[in-house]
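In: Whatever this is, show me its structure:
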Amino acid sequence: MRFFIELSYNGKYYHGWQIQKKVKSVEEKLEYCLSKLLSTSINIIGAGRTDKGVHARQMFAHFDFEEKLDSNLTKRLNIFLPKSIHVINIFPVKKYAHARFHALSRTYKYYLISEKNPFIQDFSWYYIYPLDFIRMNKASKILMRYKNFSSFCKKRKDRKSDNICEIYYAHWSKYKTHFCFTIQANRFLRNMVRSIIGTLVDIGRSKISINEFIKILELENPIYRNSQIAPPYGLFLTKIIYPEDIFYDSEKK
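Out: Sure thing, here's the model as predicted:
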């Protein structure tokens, strides 16, 4: 049987989602605890790979197990897991369901604050310079015209098709002392969201013009993007949408 796990985590304590040698990862902690509780080796496939320090309010992963799960497994798993990881739900899905490949869209939110606040400093970027959010939102709309985001990935790939993404929504919302950037797409490249945010912030500071931003997009090469990458601690994976037909009726998301 195949099962989906819905979870959230504080990424401050981890070197990202994916298992890596000699560093802590969310995937490693989850696999270890689940394997111990089920008394067998469990392999988990995540919906994506969040970077070091990035958080998730909603993440999905799947695993296979031949027996029916104990109804108290979620509660027992949360007791076993560190406080920084919370399993929301574990439920059966169709045997072909894949947490990564069946995801229709992913939504990220990035938080930026204009006043220093020690209580949320681990979850937002304290930015001291004034920003023009009208210009930043104008640039955000331009993003949706393009498909190739080679200029905003960590490493350029030779095959341009590997860097094709479809952005459905990108917008900055302004509150009293904090700001939130929301972006939704079918997929994201490595470091893509934080690279875009760093560039949009430079647009807000008038360090980059709208025309220069368009040129960066169209050159499809990260060497022409000189903006900093936004810090990871302000970034949250907040929502993943799947087609309804991979779920049983009682578990539709």
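
In: going forward, measure contacts and count neighbours with C-alpha atoms only.
Out: Noted.

In: which element is the nearest residue to residue 174 once chain neighbours are set aside on?
Out: If you skip the residues right next to it in sequence, residue 174 has residue 180 as its closest partner in space, 6.6 Å away by CA to CA, 6 or more residues apart in numbering. Here residue 180, judged by DSSP states H and E, is contained in strand 178-185.

In: Run through the neighbouring helices and strands of that strand.
Out: strand 105-113, strand 167-174 (3 or more CA pairs under 8 Å, 6 or more residues apart in numbering; DSSP states H and E).

In: now the ones you listed as TSV including distance to residue 230 and mean neighbour count?
Out: Shown next, in TSV, are these (distance: least, CA to CA, whole Å; neighbours: other CA atoms under 10 Å):
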stretch	distance to residue 230	mean neighbour count
strand 105-113	9	22
strand 167-174	15	17
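
In: could I get the ones you listed as JSON lines with distance to residue 53?
Out: Shown next, in JSON lines, are the helices and strands packed on strand 178-185 (distance: least, CA to CA, whole Å):
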{"stretch": "strand 105-113", "distance to residue 53": "13"}
{"stretch": "strand 167-174", "distance to residue 53": "22"}
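
In: Quick one: closest of those strands to residue 161.
Out: Closest approach to residue 161 among the helices and strands packed on strand 178-185 (CA to CA): strand 167-174, 15.2 Å.

In: what angle do the closest one and strand 105-113 make?
Out: Comparing the axes of strand 167-174 and strand 105-113 via axes from the mean of the first three to the mean of the last three CA atoms, to 10 degrees yields an angle of 20 degrees.

In: ok, now how distant is the residue nearest to residue 47 when sequence neighbours are not counted from residue 85?
Out: In space, and not counting its chain neighbours, residue 47 is closest to residue 100: 3.9 Å by CA to CA, 6+ apart. For residue 100, the distance to residue 85 equals 20 Å [CA to CA, to the nearest Å].

In: Would you do the same for the sequence below? I want to compare the two.
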Amino acid sequence: MRIILGIEYNGSHYHGWQAQAHANSIQQTLERALSKIAAHPLQVQCAGRTDAGVHALEQIIHFDTEAERPMQAWLLGGNSHLPDDVRILWAQPAIGDFHARYSAIARFYRYVICNRPIKSALLYQQSTWCYPPLDAEKMHQAAQHLIGEHDFTSFRAQSCESKSPNRLMHFIEVYRQGDQVIMDISANAFLHHMVRNIAGVLMEVGSGKQPTDWTSHLLAVKDRKQAARTAPPEGLYLGGVCYPAHYGLNTHPIFAKLPRDAKRFD
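Out: Below is the predicted model of the structure:
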């Protein structure tokens, strides 16, 4: 049987999602807990790997097992073996050929910026601090140049191993909530550090250092060196993953904003 889980985590004390020999990871933490419920070793697959210090509002994972357990056992039993900064939100059996990564048709990330003169104690390691005042409206205007299918070479890490720099950007919204500036962004898939590089560029625009059409220029030049520094990982959250309706998964309400022609595979 293939089981699907929705996972929430605070990535502050982990070296990212992927299992590593000499560092603590989200993947290893989940596999240890779930293997106790299954009574045999398990390997989990995720919708999208997150870097060190990055969080998830809802990561989607799946695993295969011969152990017959009620869904509540995976949910409650799994959580009983997990640390307080990792939680299983829901569990359900997979339908058909579901794969957490390869069945996904869109991902949603949120980037949170604490924009005030003093750092936040409550959002320590859960937001990026930027003390110069940011113009969220200008950031939003600049972000709209990135909508659609583009070559995102200027926004990918130099170490990115993806064969193609092209991605289909569904929407980007930048808005202010009190002393927080929030960026919500969705695409069919993302390049390595792509969201953090976009956030870094938009903060340059928001602080008045660059014009709102700088994003168009960066798309055209296809040169990572001409863009801004990569924004810190602390403000980044994997917000949710969208799948075709026939898999029977409830998706984050934000995916209702996807254009009708967005249902395409990466």
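
In: Surely the residue nearest to residue 47 of structure 1 and residue 48 touch.
Out: Yes: with contacts counted by CA atoms under 8 Å, residue 100 of structure 1 reaches residue 48, the gap being 6.1 Å.

In: circling back: right, and the helices and strands packed on strand 178-185 of structure 1 - which one's nearest residue 245 of structure 1?
Out: Using CA to CA, the nearest of those to residue 245 of structure 1 is strand 105-113, at 15.4 Å.

In: Can you give me the stretch of structure 2 that the following helix or strand past the closest one aligns onto?
Out: The helix or strand immediately downstream of strand 105-113 of structure 1 is strand 125-126, counting by DSSP H and E. Aligned by TM-score structural alignment, strand 125-126 of structure 1 corresponds to residues 128-129 of structure 2.

In: what's the mean gap between that stretch and the aligned bit of structure 1?
Out: The superposed stretch 128-129 of structure 2 is, by mean CA distance after the TM-score superposition for structure 1, a mean 1.7 Å from where its aligned residues fall in structure 1.

In: what sits up against that stretch?
Out: Stretch 128-129 of structure 2 is contacted from outside by 112, 113, 114, 115, 116, 119, 120, 231, 232, 233, 234, 235, using CA atoms under 8 Å, 6 or more residues apart in numbering.

In: of those, buried ones?
Out: Listed as buried from those are 112, 113, 114, 115, 116, 231, 232, 233, 234, 235; burial here means 16 or more other CA atoms under 10 Å.

In: where's the residue nearest to residue 47 of structure 1 relative to residue 122 of structure 1, distance?
Out: Taking CA to CA, one finds residue 100 of structure 1 at 27 Å from residue 122 of structure 1.

In: what about residue 244 of structure 2, how many residues close to it?
Out: When neighbours are counted by other CA atoms under 10 Å, residue 244 of structure 2 registers 16.

In: which stretches of structure 1 form strands?
Out: In structure 1, the strands defined using DSSP state E lie at 2-9, 45-46, 55-64, 85-93, 105-113, 125-126, 167-174, 178-185, 235-241.

In: Quick one: neighbours of the equivalent of residue 196 of structure 1 over in structure 2, just the number.
Out: Mapped onto structure 2 by TM-score structural alignment, residue 196 of structure 1 lines up with residue 198. Neighbours of residue 198 of structure 2 under the rule other CA under 10 Å: 25.

In: Skipping its backbone neighbours, what lies nearest residue 198 of structure 2 in space?
Out: Of all residues beyond its chain neighbours, the one nearest residue 198 of structure 2 is residue 155 (6.3 Å), with distances taken as CA to CA, 6+ apart.

In: rewinding a little: would you check which pair of the contacts of stretch 128-129 of structure 2 lies furthest apart?
Out: Within the contacts of stretch 128-129 of structure 2, two members stand farthest from each other by CA to CA: 116 and 233, at 18.5 Å.

In: Save the strands of structure 1 as CSV, and put in distance to residue 135 of structure 1 too.
Out: Listed next are the strands of structure 1 as CSV, based on distance: least, CA to CA, whole Å:
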stretch, distance to residue 135 of structure 1
strand 2-9, 33
strand 45-46, 36
strand 55-64, 27
strand 85-93, 37
strand 105-113, 16
strand 125-126, 19
strand 167-174, 10
strand 178-185, 13
strand 235-241, 21
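
In: can you tell me which of these comes nearest to residue 206 of structure 1?
Out: strand 167-174 (16.4 Å).

In: Spell out the residue ranges of the helices in the stretch 151-266 of structure 2.
Out: Assigned by DSSP state H, counting those that start in this stretch, the stretch 151-266 of structure 2 shows helices spanning 194-206, 214-221.
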